[in-house]
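> take this sequence and fold it.
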Amino acid sequence: MLIRALFVAALALLAGWTPPVASYDRVVGATHASRPDVIAANGMVATSQPLATQVGLQVLKDGGNAIDAAIAANAAIGLMEPTGNGIGGDFFAIVWDAESERLYGYNGSGRSPQSLTLQWFIDNGYEDIPSHGPLPVSVPGTVDGWFALHERFGEMAMAEILQPAIDYAREGFPVSEIIAYYWDRSVPILSEFPGFTEQFTIDGRAPREGEIWRNPYLADTLGKIAEGGRDAFYKGDIARTIGEYMAANGGFLSYEDMAAHEGNWVEPVSSNYRGYDVWELPPNGQGIAALQILNILEGYDMASYGFGSPEHVHLFIEAKKLAFEDRARYYADPDFADVDVDWLISEDYAAERRATIDMDRAARAVEPGTRALDDGDTIYLTTADKDGNMVSLIQSNYRGMGSGMTPPGLGFILQDRGEMFVLKEGHPNAFEPGKRPFTTIIPAFITKDGKPWVSFGLMGGGMQPQGHAQIVMNLVDFGMGLQEAGDAPRIHHRGSTEPTGQNLQMTDGGIVNLESGFSYDTVRALMKKGHRIQYALGPYGGYQAIMVDPEFGTYRGATEVRKDGQAAGY
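Below you'll find the predicted structure:
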């Protein structure tokens, strides 16, 4: 299988994007999707791990709703894909509630330790927060997010929701291909940290593709959560174990930090793109960067240029550069910084930024606007039920398996999201005690005329807002189907100074990675405009989506061909 046959021979090696199955065009027309959309009437689940998808689907069949299914699938995928997420990480969600006919947002990101200060980093000679170990660890917000969503919208008992993940953790499951690959890459990096080797390896190595993996420690932890609720995690023995472990290993996260945690409900924000309302969550996440990109691009007739044309790619890259300079300058925890979201996503500001784009030349440097890394690994999943409820959920440990800090007997790794802070006094995202770091993980949603249309996400560090904007363009501008929109080759731009999730200042135009499938003519045209094109195998993210078919009222599901995912319905 060789990492999905190197993504179907790298989508036909930069030669013109051809479908993997020759007969597929003859069956369904001129689509370039790797497979048809999954279509079902009563419910749909799409995740990056087939067994987790089946867990969510079974919850729907057993009478749970989309919220119950999302929590169950997230618990299962935390076990099955520890290379991207787990209960040691953070959590964000957008929920479409069919009864009230509106969207709700939840920010489940954790805060920095109260006992750690910016001055401590300066006094100890740090210019950046390390990527692994005890210093980047912040409070994990996932379990709080589960219970917040469940209390407001859930129907099935939490013990029933978590039971499938508990059973799989105790009895075992076969590790899938992509997850085995990234697990193997993580072991040499994280084995130095206490508790990791004992809880996340088999005799010092990663489990192999197809090998049965069990995590009885996580089964016990989830059992305590199922029985005792969120306080069993944040105020009980689990929190005490975390605090004692961190104190013994040079960390600052304490029992008191855990006990004080609470996420919060937030209002999703939107921009209208050619008649479709695209919804994101406000900072401390980066979702509004996708809205800024789309606002800038709405001023161009993208459909007339055509997908994969030099104009399409050039304009997208230039809009991304502008949005990401604002991201680096302004996005931060709104409890600590004044983030003027209305201004950043306004039409007037988009027009001002659009006027700086040169159709013939790539910008070498751009400045953030003024008023008159991508190593992050993540999971994204989405669910929908028979009553019309839908959930767009994203969850992450940051850098793959997280910090490496693995408290004894708990079966999960603590996140390293605190690496995203800036060690620069006065910066909106500067480290402060009890502050939420800038975060890359963002769920998305699209409505049309006030009705749900698409719940989707595209994970992968700084690729996420770039990917969100590209999915919207593929659907709206280029008329692609749901699966096709995710299979289409992607554009990934990174600034030259992006050691963490925020680029500090782009000074040389940055690097453009074009996934296989863009023509040589487009590549040559972009190089003539001054873009620096480099080949890259894997920074293009992972996509899941569910669409409400406006004609028949059924669901369409799509999943990421680049990963182990599955969309399934009934």
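
> going by C-alpha atoms from here, please, whenever you check contacts or count neighbours.
Fine.

> scan the chain for its longest helix.
In the chain, ranked by residue count with DSSP state H as the criterion, the top helix is helix 310-330.

> for that helix, packing partners?
helix 287-297, helix 302-305, strand 491-494, helix 520-528 (3 or more C-alpha pairs under 8 Å, 6 or more residues apart in numbering; DSSP states H and E).

> I figured residue 465 hits residue 289, correct?
Yes - counting by C-alpha atoms under 8 Å, residue 465 sits close enough to residue 289 to count as a contact (5.8 Å).

> now show me the structure for the sequence below, then we'll compare the two:
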Amino acid sequence: MRPKLLLRSTIGLLFGGFTAFSQSFNNFPVTTQKPPLHGKHWMGITGKPLAATAGTMIFSKGGNAVDASCAMLAATCTMWDVLSWGGETQALIYNPKTKKVIAINAMGVAPTGATADFFRNKGMKYPPEYGPLAATTPGTPGGLMTMLAEYGTMSLKEVLAPAMQMAEGYPIEAQTANSIERGKDQIKKWPYSTKVFLPHLGQKREAPDAGEIFVQKDLRATLQKLVDTEQLALKNGKNRKEAIYAAYDRFYKGDIAKEIARGCQEQGGLITEQDMASCKVKIEEPLMTNYKGIEVYKMQQWTQGPVMLQALNMLENLDLKGMGYNSSRYVHALYQVMNLAFADRDFYYGDPAFAPEEPMKGLLSKEYAKERLKQINWERNDAKTLPGDPYPFEGKKNPFTEQIKNWGNFQASLNRNANGLDEKFMEEFTAGTTSVEAADEEGWVVSITPSGGWVPACIAGNTGVGLSQRMQSFVLDARENPFNVVEPGKRPRVTLTPSLAMKDGKPFLSFAKQAGDEQDQLLLQFFLNVVEFGMTVQEATEAPSFKTLQMYASFGEHEKDPGGLILNQSMPDWTRKELSRMGYKLSYQPRTSGPINAIYFDWQHGSFWGGSSNHGEDYGFGW
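As a prediction, the model looks like this:
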């Protein structure tokens, strides 16, 4: 057997039963738990089958990838697919007309009165996980309408039609229905949430049953107001774009905004009408690095996206293929690189609209990456990894040198229970989010990771809009991260991180995943699966990943688990033993692959390959 095929057969053994070959090995049988998607004209993938169907409805009417992605976003919000309408949206869009990737920043901001002193005076170490005090201003409606107005082709009425039909009543799936039942004690604290989520109040099961028609009258009325405003503007001579922005203004400056603010404050929250009116969606330049000729794009440093770029800058200096896929050497190399990048995230990332200025030029420089790489102990895990010093790589002196020396001394490390992983910690670590991926034959590509307002959500008054819980991603102590201390009008540093990759001036991969702090570490491995190990996009979404728990969680108590490493159960005994010897605390999961959704652009054949992980309810269609 030739060496290359021998390597691939070995990879297959580590997959726990399926063999991976690149697209070029299409004479060999390839088995994955889900079939790859194929399409020539368009493709859409998201977190729920019904939401993916909403995208196909728009594509079938002639909409482009932006139109379809907005319809899928609206549907996932209506389905409470680990997010709602009051959450936040982050998107990367490739515009084939300008041949550029742009970023949509539709993250809400901390409301008036949300200061570190405010929360400290309530005895809190961080802003709360749930309820009206956890809420930033709603970002997703503005993000959807901005994307549609600027880059779509259809009306808001057309794009919201599937979501509005769902709000009238759709058969709720077991995952969400059971999540509501588990969270009902929290939900009962908020009257408007109780009205929506608990139709069987007082019975043994108070949440809807799986398959029950779930009706949201208030949300349906709110969406109708947006459509009515758009249609009236069109009737009065406004163009498509102006009419959509008229609906935008009604949400943020009209009666909807007024009711959101009233309902939030009634339940103890801080959002004001002025906070709503001040909401601005930003169209930004994304950040990018080049990995072996592939341009990888991420959102700016108010997300964790640059972590992956930093990691790629370090990894391009290593022989990853020579280490062997998921060998102990490979796992150790990626884990240590991610340690370094996540330590920088935990200290240096924050909203660039606020001082101090994040040292992103230094953090993303190739020279800094090589310097960080020298700090790796190749024999054992370093459980005390500190942030680096990127300032010299942009010609400056680091003002936080002394602070970094003591960094982490006052932060929390996880106390593991006798059974291994702490369930609450893992729930917080993987909280929220879905993903939306779309592409069309004209060349539009969209990658979105919307989130916020997941169950149990506090609904704002009679709007049907669930409020975000993203305030908890701020810190109150500047010693922890001087760039991410809560202030009114500021965006928290979030985990949400869509991804786009370009090669030879053309789209190469569009990919994203849900699940909090896991996102960039698993997206990094997915990317390397395709680029370094030649997997198809479906194989790469299903391939067993591993997870580091050594960064500080962005939720809850912001704990970390030094040396914590989650492996797939298929990992061989000899690899487990070697990693244990290197100082890792091992835990295992049967599926560690995602959920990841991705589109690969096959320019040789003029088609799309879609991948949707076998971990979750994500689904897609192509044509």
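
> re the thing from before, looking at the helices and strands packed on helix 310-330 of structure 1, which is buried most?
Neighbour counts averaged per stretch over those are highest for helix 287-297, at a mean of 28; criterion: mean count of other C-alpha atoms under 10 Å.

> for that helix, packing partners?
Counting by 3+ C-alpha pairs under 8 Å, 6+ apart, helix 287-297 of structure 1 packs on strand 269-273, strand 276-280, helix 310-330, helix 341-344, helix 347-354, helix 463-476.

> contacts only, for the residue nearest the centre of structure 1.
In structure 1, the centroid-proximal residue (C-alpha atoms, centre = their mean) is residue 459; its distance is 3.3 Å. Residues in contact with residue 459 of structure 1 (C-alpha atoms under 8 Å, 6 or more residues apart in numbering) are 377, 378, 379, 380, 394, 441, 442, 467, 541, 542, 543.

> which residue in structure 2 lines up with the fourth one?
In structure 2, the residue paired with residue 380 of structure 1 according to TM-score structural alignment is residue 435.

> hmm, residue 47 and its match touching each other?
Yes - the pair residue 435 of structure 2 / residue 47 is scored as a contact, 6.1 Å apart, by C-alpha under 8 Å.

> these two: who's more crowded?
For residue 435 of structure 2 versus residue 47, neighbours defined as other C-alpha atoms under 10 Å are more numerous around residue 435 (34 against 29).

> gap between the more buried one and residue 214 of structure 2?
Using C-alpha to C-alpha, to the nearest Å, residue 435 of structure 2 is found at 23 Å from residue 214 of structure 2.

> likewise residue 486 of structure 2?
36 Å.

> of these two, give the one with the bigger neighbour count.
More crowded of residue 486 of structure 2 and residue 214, by other C-alpha under 10 Å: residue 486, with 30 against 23.

> aligned to that one, what sits in structure 1?
Aligned partner of residue 486 of structure 2 by TM-score structural alignment: residue 431.

> contacts only, for its match.
Counting by C-alpha under 8 Å, 6+ apart, residue 431 of structure 1 makes contact with 117, 118, 421, 422, 423, 424, 437.

> hmm, which of those residues are common to structure 2?
Of those, the ones still in contact in structure 2 (both residues aligned by TM-score structural alignment, their matches' C-alpha atoms under 8 Å) are 117, 118, 421, 422, 423, 437.

> any of those residues buried? List them.
118, 421, 422, 423, 437 (16 or more other C-alpha atoms under 10 Å).

> what ranges do the helices span in the stretch 1-150 of structure 2?
Assigned by DSSP state H, counting those that start in this stretch, the stretch 1-150 of structure 2 shows helices spanning 3-14, 49-60, 65-78, 116-120, 140-151.

> deepest-packed of these, please.
By mean count of other C-alpha under 10 Å, the helices of the stretch 1-150 of structure 2 have helix 65-78 as the most buried, with a mean of 31.

> just checking, what packs against it?
Judged by 3+ C-alpha pairs under 8 Å, 6+ apart, helix 65-78 of structure 2 is in contact with strand 42-46, helix 49-60, helix 140-151, helix 156-168, strand 436-440, strand 445-448.

> please look at residue 309 of structure 2 and residue 286 and confirm they touch.
No - Residue 309 of structure 2 is not in contact with residue 286 according to C-alpha under 8 Å; the separation is 11.5 Å.

> quickly list what's touching both of those two.
In contact with both residue 309 of structure 2 and residue 286: residue 298, using C-alpha under 8 Å, 6+ apart.

> what about the closest residue to residue 384 of structure 1 other than its chain neighbours, how many neighbours?
Take residue 384 of structure 1 and drop its neighbours on the chain: the residue closest to it by C-alpha to C-alpha, 6 or more residues apart in numbering is residue 390, 4.3 Å away. Neighbourhood size, residue 390 of structure 1 [other C-alpha under 10 Å]: 31.
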